[in-house]
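> Have a look; sequence and predicted model below, questions after that.
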Amino acid sequence: MQERYWQAIVSNDAAYDGTFYYAVTTTGIFCRPSCKSRVPKREHVRIFGNRQAAAAENFRPCKRCRPDGMRLPDEEWTDLIAGYIAEFYAEPITLAVLADHFYASIYHLQRTFKRVKGVTPLTYLQQTRVDAAKRLLLETEMPVSMVGGRVGIGNAAHFATLFQKKTGLTPTEYRQTAAI
């Protein structure tokens, strides 16, 4: 494999999209060079000039970067986005981060997610964080300010305000009510 191809894979270089595709022998999946999936071991990578050649070798297209050009059904796509939010809710997630990760414009992602899930990605993220905070408040003795930080809301006042807005109780009241 040429070094420039490997560097394109490692750096997720979109400039090489359409120039080549890479497949990973251990997973049986092929991707675009810009795919945000985990970097494979170099010895497991095969390079193809086009997606048809990769498919002819029985490699499946990646569900993340969709190198075959096929869109996932909106429900399946939004489920992937929701799964990403559920896994990484404590990280700094913005619409721009989601759009970049799921190969869509901010506007398309926002519109599609809201149409399918009934709420915006931000509202979904906030509810996911509040649900995680509820678990931490019940299962740990962690101070409320640390709970907010642990679920991705670093500002304690913002955390308390959001928690109260979503649950009707402050984090402290929620912990006390649950203890009774």
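Perfect, thanks for sending it.
> Going by C-alpha atoms from here, please, whenever you check contacts or count neighbours.
Noted.
> So which bits of stretch 1-14 are buried?
5-6, 8-10, 12-13 (16 or more other Cα atoms under 10 Å).
> Please render those as TSV that adds secondary structure and distance to Arg135 to the earlier fields.
Converted to TSV, the buried residues of stretch 1-14 look like this (DSSP: H, G, I helix; E, B strand; the rest coil; distance: Cα to Cα, whole Å):
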residue	secondary structure	distance to Arg135
Tyr5	helix	45
Trp6	helix	43
Ala8	helix	41
Ile9	helix	39
Val10	helix	37
Asn12	coil	36
Asp13	coil	40
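> So which of those residues is the closest to Ile47?
Tyr5 (8.2 Å; Cα to Cα).
> so who does that closest one touch?
Contact analysis of Tyr5 by Cα atoms under 8 Å, 6 or more residues apart in numbering lists nothing.
> so how far is Ala14 from it?
Separation of Tyr5 from Ala14 (Cα to Cα, to the nearest Å): 12 Å.
> another one to put next to it:
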Amino acid sequence: MNGLNNEVMWNAVESCDENYDGVFIYAVKSTGICCKPSCKSRTPLKENVSYYPSFSLAINEGYRPCKRCRPDLLHTNEEDIILSAKHFIEKEYRNSLTLDRLAKEVGVSKFHLQRLFKKSTGLSPLEYATKLRMIEALGLLQDTEKTITEIAHKLGFKSSAHFSSMFRHHFHYTPTIFRKGLNK
């Protein structure tokens, strides 16, 4: 982790050094909680502490954020939050994507993420994911012979009916009508 060893990180935890916030997160095995190095909670036993380069890795290991220091709100640069969220959505939009999962991944609360993302893009994170699905749907309908059902499943929709409904909502015609229009 950025050339840090466990002793340097432990000293930062012991002294509640805020200079290390954003550099690493520490987690306490006995409580199941992860904190920023500057957390003013009682200092844990050294043998109960693990270190992580990011909040999301600690969460993936089963730790929950401290309610005192709020490591889940570590990001302060709004542009970085939006870019991280967009990158994750662009990678995962075909899969089951929830606001909770996205917020954990970028390290902010879901309410903060929703507000920032909408302010920046004009869309909610899930609307952005749906837009990406619809753009890919247009390409698949245009450039492949895949059935509507195959396209729906490839894009992560549970059924072709739901896919068709979303497609009609975005483009004001069904996937079938779109495809027929291309073949004229």
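Great, that's in hand. Since this is a predicted model, take the numbers as computed values, not measurements.
> Could I get the TM-score for this pair?
The TM-score (TM-score structural alignment, normalised by the length of the first structure) is 0.64; 137 aligned residues with a Cα RMSD of 3.2 Å.
> Mind putting the buried residues of stretch 1-14 of the first structure into TSV with distance to Glu139 of the first structure?
Shown next, in TSV, are the buried residues of stretch 1-14 of the first structure (distance: Cα to Cα, whole Å):
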residue	distance to Glu139 of the first structure
Tyr5	48
Trp6	45
Ala8	45
Ile9	42
Val10	40
Asn12	40
Asp13	43
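> Helices along the second structure, start to end?
With DSSP state H, the ranges of helices along the second structure come out as 6-14, 55-60, 78-92, 99-106, 110-121, 125-143, 148-154, 160-171, 175-182.
> Find me the equivalent region of the longest one in the first structure.
Spelled out, it's helix 125-143 of the second structure. Helix 125-143 of the second structure corresponds to residues 121-139 of the first structure when matched by TM-score structural alignment.
> Give me the mean deviation of that stretch from the second structure.
Superposed on the second structure, stretch 121-139 of the first structure shows a mean distance to its aligned partners of 1.0 Å (mean Cα distance after the TM-score superposition for the first structure).
> re the thing from before, between the helices of the second structure, which gets nearest to Ile25 of the second structure?
From the helices of the second structure, taking Cα to Cα, the stretch that ends up closest is helix 55-60, at 6.1 Å.
> Which stretch among the helices of the second structure approaches Val28 of the second structure most closely?
Comparing the helices of the second structure by Cα to Cα, helix 55-60 comes nearest, at 10.1 Å.
> how much does the closest one stray from the first structure?
Helix 55-60 of the second structure sits 6.7 Å off on average (mean Cα distance after the TM-score superposition for the first structure).
> aligned partner of Thr94 of the first structure in the second structure?
Counting by TM-score structural alignment, Thr94 of the first structure lines up with Thr98 in the second structure.
> got the contact list for that match?
Leu126.
> any idea how far Gln114 of the second structure is from it?
Distance from Thr98 of the second structure to Gln114 of the second structure, by Cα to Cα: 11 Å.
> Touching, Asn95 of the second structure and Lys154? I think so.
No. With contacts counted by Cα atoms under 8 Å, Asn95 of the second structure stays clear of Lys154, the gap being 9.3 Å.
> which one of those two has more residues nearby?
Lys154 (17 against 13; other Cα atoms under 10 Å).
> any idea what the more buried one aligns with in the first structure?
Here Lys154 of the second structure is matched to Arg150 in the first structure, going by TM-score structural alignment.
> Does its match touch Phe88 like I think?
No. In this structure, Arg150 of the first structure is not within contact of Phe88 by Cα under 8 Å, at 11.4 Å.
> Figure out which of the helices of the second structure is closest to Val49 of the second structure.
Of all the helices of the second structure, it is helix 6-14 that lies closest to Val49 of the second structure, at 8.4 Å by Cα to Cα.
> Of all the residues in that closest one, which ones are buried?
For helix 6-14 of the second structure, by 16+ other Cα under 10 Å, it's 9-10, 12-14.
> What of stretch 142-162 of the second structure?
In stretch 142-162 of the second structure, counting by 16+ other Cα under 10 Å, buried: 142, 148-149, 151-152, 154-157, 160.
> Using TSV, please lay out these together with distance to Val28 of the second structure.
Formatted as TSV, those follow (distance: Cα to Cα, whole Å):
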residue	distance to Val28 of the second structure
Gln142	53
Ile148	49
Thr149	47
Ile151	45
Ala152	43
Lys154	41
Leu155	39
Gly156	37
Phe157	39
Ser160	46
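> Check those against Ala58 of the second structure and report the nearest one.
Looking across these and measuring by Cα to Cα, the closest to Ala58 of the second structure is Gly156, at 27.8 Å.
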